[in-house]
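Asks: just to be clear, the model below is a prediction. Sequence and coordinates:
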Amino acid sequence: MKRRTFIISASLSLLLGFGNVVAHAQNSADGTVRIAPLQATNLLTLARQSGQADKHLKTIGGKIDWKASMPAYAPTAEVLRGGSADIGSGSVTSFLTAAANNKDLVIFAVEKDDGKTQGIVANGASGIKSIPDLVGKKIAVNKGGTGEYLLRLALARHNISYDKVTPVYLGPTEGATAFAQGHVDAWAVWEQFFAAGQAVPGAKVIAWAGDIGSLNRIVHVTTRDFAQRNPKLLKAVYDALAVEAQAIKNDPSLIAALNIKEGMPKDVAAILRKVQPQALAPADDAFLKELDEVATFYVSQGLTPQKIDVRGLTVNVLNPQAKQ
């Protein structure tokens, strides 16, 4: 019951706070950065929970206006494009899906992990013990985002056609309920939702993101206009993320402690505690190559009608003059 309460409360926070998110765009001349964080655990949410983000922005005379937490990147992109927030987070895959027809958003920070923060977890009653066992089964994924990418990548690594499985397109909170109640056989998902899936009695991880060659990073995104008009504020947010990354590197237990404080069940937090802390990197040339590789995979899988040109979709805050 506590796990369900944790997931439901996250959804309610979105609904109750959305009215604040859809306010008119504000001018950042006063040093205010409007941030709509993800519900999923990442450096930005941790920096908010620890107070590090607010503290760091204050040192340069800035401040953060925290908006409602978003369940996934798709609504985050809508909020950014609508002018109601300046910064949000998502994954490489969901970012590319949203960028297919509109390049007004750019990535400015990238999180790199040990490949165990995302993956595919199977229900204990499903009989699934490996990726080939997914054939003929129902798998919960978020359409066009991390879940579908992980499932397609895992199947491709085993030369299994996507039409051999039955994808069930669900958001992360709906996917959590479907998986816990046995309505789907497996779930391809990320971060604390992945940990919550592993905590279900009898559940088994059949694919870690790192083992199937996933390049699906957590990314932090802003509007092109904000990046051009407010480079110092954007760099300050990046620096705050860097400070948080160093803090959890020094004391990895902070991740579980902060999430428990926010209402995460202790058994789910215990799973997160086993994962190596993520590191922060700029959206540099090396990352741009990764982004291009994912774009190539997307078009090969028919997820986009043509390959997305990733040039211009990043901004390197550590080297503003770099052409990307």
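Replies: Done, it's in.

Asks: make it CA atoms for all contacts and neighbour counts henceforth
Replies: Noted.

Asks: can you give me the helices for the protein?
Replies: Assigned by DSSP state H, the chain shows helices spanning 2-21, 43-50, 52-58, 73-81, 92-99, 146-157, 172-180, 191-198, 224-229, 231-250, 253-261, 266-273, 285-300.

Asks: for the fourth one, the distance to its chain's centre please.
Replies: Relative to its parent chain, helix 73-81 has a centroid offset of 13 Å by C-alpha atoms, centre = their mean, to the nearest Å.

Asks: roughly how far does residue 166 sit from residue 69?
Replies: Going from residue 166 to residue 69 by C-alpha to C-alpha, to the nearest Å gives 30 Å.

Asks: of those two, which one has the most company?
Replies: The neighbour comparison of residue 166 against residue 69 (other C-alpha atoms under 10 Å) goes to residue 69, with 24 against 16.

Asks: got the contact list for that one?
Replies: 10, 13-14, 17, 36-39 (C-alpha atoms under 8 Å, 6 or more residues apart in numbering).

Asks: over to residue 310?
Replies: Contacts of residue 310 (C-alpha under 8 Å, 6+ apart): 288, 291-292, 295.

Asks: now, the most widely separated pair of those?
Replies: 288 and 295 (10.5 Å; C-alpha to C-alpha).

Asks: closest one of the contacts of residue 310 to residue 141?
Replies: Checking the contacts of residue 310 one by one against residue 141 (C-alpha to C-alpha), the nearest turns out to be residue 295, at 18.8 Å.

Asks: does the closest one touch residue 307 like I think?
Replies: Yes: assessed by C-alpha atoms under 8 Å, residue 295 is found in contact with residue 307 at 6.0 Å.

Asks: more neighbours: those two, which one.
Replies: The neighbour count for residue 295 versus residue 307, taken as other C-alpha under 10 Å, is higher for residue 295 (24 against 17).

Asks: from residue 88, how far off is that one?
Replies: Remark: distance between residue 295 and residue 88 (C-alpha to C-alpha) = 21 Å.

Asks: before we move on, what about residue 243?
Replies: Per C-alpha to C-alpha, residue 243 is found 18 Å from residue 88.

Asks: try it against this one:
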Amino acid sequence: MKLPRSLRTTVAPALLALTALAALTACGTSEADSGGKGSGSGSTVAVRIPDPGNSGVLALGKKDGSLDKALAKAGAKVKWTGSAGPFAPAAQAMNADQLDIATGSITSGITSLAQRPGFKFFTAVAPDAAGEGILVRNGSGIGSVADLVGKKVAVNQGGTGEYLLLKALAKAGIPADKVNRVYLRPDQTAAVFNAGKVDAWAVWATYAVAEIGSGKAHFVADGAAIGSDNYSLNAVRTEFAEQHPKVVKALYRYLHEAGAKEKRNPAAYLNVFTDVGPTAVTGKAKAVQIEFTAQGGTVEPIGPQDTERFKAVAAFYAEQKVTKAEVDVAAHLLDVGKLT
């Protein structure tokens, strides 16, 4: 998904994107290396995916080799590239032919689609009703969304955080300008939040788990209460999908099947490589993560109902002036069931 210059200053999006993009593509490969354009029919296609870290379906797939085994049936293998992070720089990496697959939310996806996208979405996971929301410190005196009026709320600009806050305010009938949005990268925000320099944090499970697990914070409104339509999506570089549809379909099948297994047994997908250190999920945070995962959705094809909800998010973003106009999300979707 550094310390902020100021709580009232928006960190320059271009600089942040370039910094994250540099980290994401530090191990990037050329098209020839990736087995993309110009690859012979007998060669193995390398699928460039951000390294998954220590938890989740891709982490376990990397460790036990099951992902490469599944992709081998389609003549492909994984080339782990950089590390997973915010979707905006990942979208730039796909546009620059440095990455083939990335994961992000529909909210961050819409802001990236408002540029010149070189990618399409091919899977969807239903909004996380339990694991995202407006986080407040215990004892803060904030007991409802209405109590956020006049307060400072940390959000990631144009992504999940800003969407959750705006959606919560709209549902409560509170004008957006009654709350002070503080634009921060998610990986900057925990220290600021815990120091009391912001009053709340609109955030998702990746960062919320540690805060809730500490016993010092809770959601004043979660995704269900907010009415969030914040789907998690997998994106593929457009040219890659056109050249290697069987590989994309094989990846979908793996993600779908492995995701169903993770939902049934979340603990098996935590601390895949190590159970100590900063990437490990331990103590109460581990229990929180297991609970969120068990309640979450699984990777599915994008259907008509999903597309309508994406359209509603795009319209909301335009209405809230997050984007200059309503983004046509439907033009950037793949029907994975029709890939051959």
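Replies: Good, I have the coordinates. None of the values given here were measured: they were computed from a predicted structure.

Asks: residue contacts, the counterpart of residue 335 of the second structure in the first structure?
Replies: With TM-score structural alignment as the criterion, residue 335 of the second structure lines up with residue 316 in the first structure. Applying C-alpha under 8 Å, 6+ apart to residue 316 of the first structure gives the contacts 108-109, 282-284, 322.

Asks: which of the residues you listed has the most neighbours?
Replies: residue 109 (29 neighbours).

Asks: could I get the contacting residues of that residue?
Replies: Residues in contact with residue 109 of the first structure (C-alpha under 8 Å, 6+ apart) are 219-221, 238, 280-283, 316.

Asks: shared with the second structure, which of these?
Replies: Mapped onto the second structure and checked by both residues aligned by TM-score structural alignment, their matches' C-alpha atoms under 8 Å, the contacts of residue 109 of the first structure keep the contacts 219-221, 238, 280-283.

Asks: show me those residues that map onto strands.
Replies: Judged by DSSP state E, these include 219-221, 280-282 as members of strands.

Asks: now do the contacts for the aligned partner of residue 239 of the second structure in the first structure.
Replies: Applying TM-score structural alignment, one finds that residue 239 of the second structure aligns to residue 225 in the first structure. Listed by C-alpha under 8 Å, 6+ apart, the contact set of residue 225 of the first structure reads residue 104.

Asks: how near is residue 225 of the first structure to residue 238 of the first structure?
Replies: In terms of C-alpha to C-alpha, residue 225 of the first structure sits 17 Å off from residue 238 of the first structure.

Asks: what does residue 195 of the second structure align to in the first structure?
Replies: In the first structure, the residue paired with residue 195 of the second structure according to TM-score structural alignment is residue 181.

Asks: so which of the contacts of residue 69 of the first structure hold up in the second structure?
Replies: Listed in the original numbering, those still in contact in the second structure are 17, 36-39 (both residues aligned by TM-score structural alignment, their matches' C-alpha under 8 Å).

Asks: if any of these are buried, give me the PyMOL selection for them.
Replies: Buried residues among these (16 or more other C-alpha atoms under 10 Å), as a PyMOL selection:
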select buried, resi 36+37+38+39
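
Asks: more neighbours: residue 243 and residue 88 of the first structure, which one.
Replies: residue 88 (26 against 18).

Asks: which ones are touching the spatially most central residue of the second structure?
Replies: Note on the second structure: the residue nearest the mean C-alpha position is residue 104, at 3.2 Å, using C-alpha atoms, centre = their mean. Neighbour list for residue 104 of the second structure: 86-87, 232-235 [criterion: C-alpha under 8 Å, 6+ apart].

Asks: which among these gets closest to residue 44 of the second structure?
Replies: residue 235 (21.1 Å).

Asks: quick one: that closest one from residue 204 of the second structure, how far?
Replies: Relative to residue 204 of the second structure, and taking C-alpha to C-alpha, residue 235 of the second structure is found at 19 Å.

Asks: which of those two has more neighbours?
Replies: Taking other C-alpha under 10 Å, residue 235 of the second structure and residue 204 do not tie; residue 235 has more neighbours (29 against 21).

Asks: with adjacent residues omitted, what lies nearest to that one?
Replies: Using C-alpha to C-alpha, 6 or more residues apart in numbering and skipping residues adjacent in sequence, the residue nearest residue 235 of the second structure is residue 121, 4.2 Å away.

Asks: neighbours of the aligned residue in the first structure for the one you found, how many?
Replies: Counting by TM-score structural alignment, residue 121 of the second structure lines up with residue 107 in the first structure. For residue 107 of the first structure, the number of neighbouring residues by other C-alpha under 10 Å comes to 28.

Asks: over to the one 3 residues further on?
Replies: By other C-alpha under 10 Å, the residues close to residue 110 of the first structure number 25.

Asks: same question for residue 143 of the second structure.
Replies: Neighbours of residue 143 of the second structure under the rule other C-alpha under 10 Å: 14.

Asks: ok, now the one 10 residues further on?
Replies: Per other C-alpha under 10 Å, the neighbour tally for residue 153 of the second structure reads 27.

Asks: alignment lookup: it to the first structure.
Replies: Checking TM-score structural alignment: residue 153 of the second structure goes with residue 139.
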